[in-house]
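**Q** Below is the structure, and that's it, no one-letter string:
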């Protein structure tokens, strides 16, 4: 995971430190989820990370997995306040939701019979005055 963070920081050289921190946290979470919940975490597994300006003033992070996700990534919604206080897992996407302007996921190939070919999870961040 340290290589992922270091590569991202290199790609973001010259950007605002707050943006770099938010993107680093979100990237770490999305890559960790990919490794834990998909074939990407297995032998020979791959994770693709892309970063680009999706529209003027908006930086988009995309993390693509190798597939076999049982469902689309989602923030747990069936927890009580007490369960949230004691939960050891499931907060990562909530963090992404709070740090990114918006986020979502889509299948790499949008056909039902190709559902196990991978999922792309994306998050967008407003550049504002943060661009180099």
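**A** Noted; the coordinates are in hand. Just so we're clear, the structure is a prediction, and the values are computed from it rather than from any experiment.

**Q** switch to C-alpha atoms for all contacts and neighbour counts from now on
**A** Fine.

**Q** which residues in this structure form strands?
**A** Per DSSP state E, the chain carries strands over the ranges 48-55, 58-64, 102-107, 119-126.

**Q** Could you pull up the residues touching the residue of the chain most remote from its centre?
**A** Within the chain, the residue lying farthest from the chain centre (C-alpha atoms, centre = their mean) is residue 82, at 26.4 Å. Listed by C-alpha atoms under 8 Å, 6 or more residues apart in numbering, residue 82 has no contact partners.

**Q** want to compare, so here's the second one:
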């Protein structure tokens, strides 16, 4: 549960901080007995890209963290904005 919470936090923070989105939504859906899918949507058409922060930078690691915690993740443009998603496996495998 903590991994899901961290991923939701990072994806929502990215949507709020790095876009001019007027609306942000989030959902978690169970996708089987061993997995879940987290989806964050916003009204921006700008697709997210992992940063390359320097050791002294205080931010820029959100998507790197999502990449490390999620089984897989990605984004896609949809009508009215974009959807960023991450899939988790309950067995802890990535």
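**A** Structure's in. What do you need? These numbers were taken from a predicted model, which means no experiment stands behind them.

**Q** can you tell me how far the residue farthest from the centre of structure 1 sits from residue 74 of structure 1?
**A** Separation of residue 82 of structure 1 from residue 74 of structure 1 (C-alpha to C-alpha, to the nearest Å): 20 Å.

**Q** can I get the strands of structure 1 in CSV with mean neighbour count?
**A** CSV is the format used below for the strands of structure 1 (neighbours: other C-alpha atoms under 10 Å):
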stretch, mean neighbour count
strand 48-55, 13
strand 58-64, 20
strand 102-107, 16
strand 119-126, 22
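
**Q** Format the ones you listed as CSV; extra columns: distance to residue 2 of structure 1.
**A** Listed next are those as CSV, based on distance: least, C-alpha to C-alpha, whole Å:
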stretch, distance to residue 2 of structure 1
strand 48-55, 14
strand 58-64, 16
strand 102-107, 23
strand 119-126, 20
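
**Q** Any figure for the gap between the most centrally placed residue in structure 1 and residue 17 of structure 1?
**A** The centroid of structure 1 falls nearest to residue 30 when counting by C-alpha atoms, centre = their mean (3.3 Å). The gap separating residue 30 of structure 1 from residue 17 of structure 1 is 20 Å, by C-alpha to C-alpha.

**Q** again, but for residue 66 of structure 1
**A** When distance is defined by C-alpha to C-alpha, residue 66 of structure 1 is 31 Å away from residue 17 of structure 1.
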